[in-house]
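Asker: this one's structure only:
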């Protein structure tokens, strides 16, 4: 699994450029950004091909020492919450997570849009302490977005992968 991190995340992880992979971007990559929401570090993860996203509130630098385990656990938790198999978006092996720089301005723009939605919803709820993160995550995946010229819900893009291929 390739985890494409913003500069903010790479700085938080104290990652040397020598430890980053130079692989070509694919729709199977995951992107991670650091957000400050209600004065707490939060991590936003987004799957490049489907825009399936999740936010993890209250991230601590110590938790991120094993970034592969942290990211995979968060992704698996959210996939389970949607009743989806953990491998629907590709294999999730915490020991095989490779870090890379971000490579898609489209995905980053989408993530900036998500951050704006999160800030609004958290403010409307009275702060992060009054927000239900599970509900926020489900809403993220049920917000209509244009990606590649097609409007779709991220959860529907994921469900399309679950449909068996039929031959005509």
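Answerer: Okay, I see it. Note that this is a predicted model, so its numbers are computed, not measured.

Asker: contacts and neighbour counts: CA atoms only from here.
Answerer: Fine.

Asker: what comes up buried for stretch 91-108?
Answerer: Across stretch 91-108, burial judged by 16 or more other C-alpha atoms under 10 Å covers 92, 94, 97-103, 107-108.

Asker: likewise stretch 34-42?
Answerer: Quick answer for stretch 34-42 (16+ other C-alpha under 10 Å): 34-35, 37-38, 42.

Asker: how far away is residue 35 from residue 41?
Answerer: 6 Å (C-alpha to C-alpha, to the nearest Å).

Asker: right, and the helix or strand after the helix or strand harbouring residue 75?
Answerer: Assigned by DSSP states H and E, residue 75 belongs to helix 67-81. Counting by DSSP H and E, the next helix or strand C-terminal to helix 67-81 is strand 98-101.

Asker: before we go on, here's another structure to hold up against the first:
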């Protein structure tokens, strides 16, 4: 798995060997958000825009980004009642870091970040926001970058095509 990180996230993670490969639909993108003064992580699959939001990420959590990311993705796949291998093998040791490379994915992530901020503000703050509900909302939001199909539907189509 290639995890394409924004510069601010790479800075927080610290010096690492980065993979230099052209972007691929199987890549995951990661961005660091600050909501209510707290570090949050936003992950998005390039092809489907399946998104995972996690609040209260600590710098220590990012020392092993593979373990953190695969754990979060696995948790959200379980919540959606999808197979653990929907996006390939969830092997933390197989996660490589790279710089972001697809502006359309980044644009979608910016929209999702704004949605996260809006939802948490309207609910009265990050501390009382239902994060599971927010994640489900993100995956059911349509986006023009993928033909106005919700990420959860694109993920289901992907499963049908590979099974």
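Answerer: Alright, I've got the coordinates. Just so we're clear, the structure is a prediction, and the values are computed from it rather than from any experiment.

Asker: and the TM-score between them?
Answerer: The TM-score (TM-score structural alignment, normalised by the length of structure 2) is 0.96; 163 aligned residues with a C-alpha RMSD of 1.3 Å.

Asker: thinking again about what came up before, tell me which of the buried residues of stretch 34-42 of structure 1 fall in strands.
Answerer: Using DSSP state E, 34-35, 37, 42 are the members of the buried residues of stretch 34-42 of structure 1 that sit in strands.

Asker: which residues of structure 1 fall in strands?
Answerer: Counting by DSSP E, the segments of structure 1 that form strands are 2-5, 30-37, 40-47, 53-57, 98-101, 145-147, 150-152.

Asker: turn the ones you listed into CSV, columns for distance to residue 71 of structure 1.
Answerer: Listed next are the strands of structure 1 as CSV, based on distance: least, C-alpha to C-alpha, whole Å:
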stretch, distance to residue 71 of structure 1
strand 2-5, 9
strand 30-37, 9
strand 40-47, 8
strand 53-57, 9
strand 98-101, 11
strand 145-147, 24
strand 150-152, 25
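
Asker: so which of these is nearest residue 116 of structure 1?
Answerer: Residue 116 of structure 1 lies closest to strand 30-37 among these, at 10.3 Å (C-alpha to C-alpha).

Asker: measure how that closest one sits relative to strand 40-47, angle-wise.
Answerer: 150 degrees (axes from the mean of the first three to the mean of the last three C-alpha atoms, to 10 degrees).

Asker: which helices and strands does strand 30-37 of structure 1 pack with?
Answerer: Applying 3 or more C-alpha pairs under 8 Å, 6 or more residues apart in numbering; DSSP states H and E, one finds that strand 30-37 of structure 1 contacts strand 2-5, helix 7-13, strand 40-47, helix 105-125.

Asker: go again with 7 Å.
Answerer: strand 2-5, helix 7-13, strand 40-47 (3 or more C-alpha pairs under 7 Å, 6 or more residues apart in numbering; DSSP states H and E).

Asker: which residues in structure 2 does it match up with?
Answerer: Aligned by TM-score structural alignment, strand 30-37 of structure 1 corresponds to residues 28-35 of structure 2.
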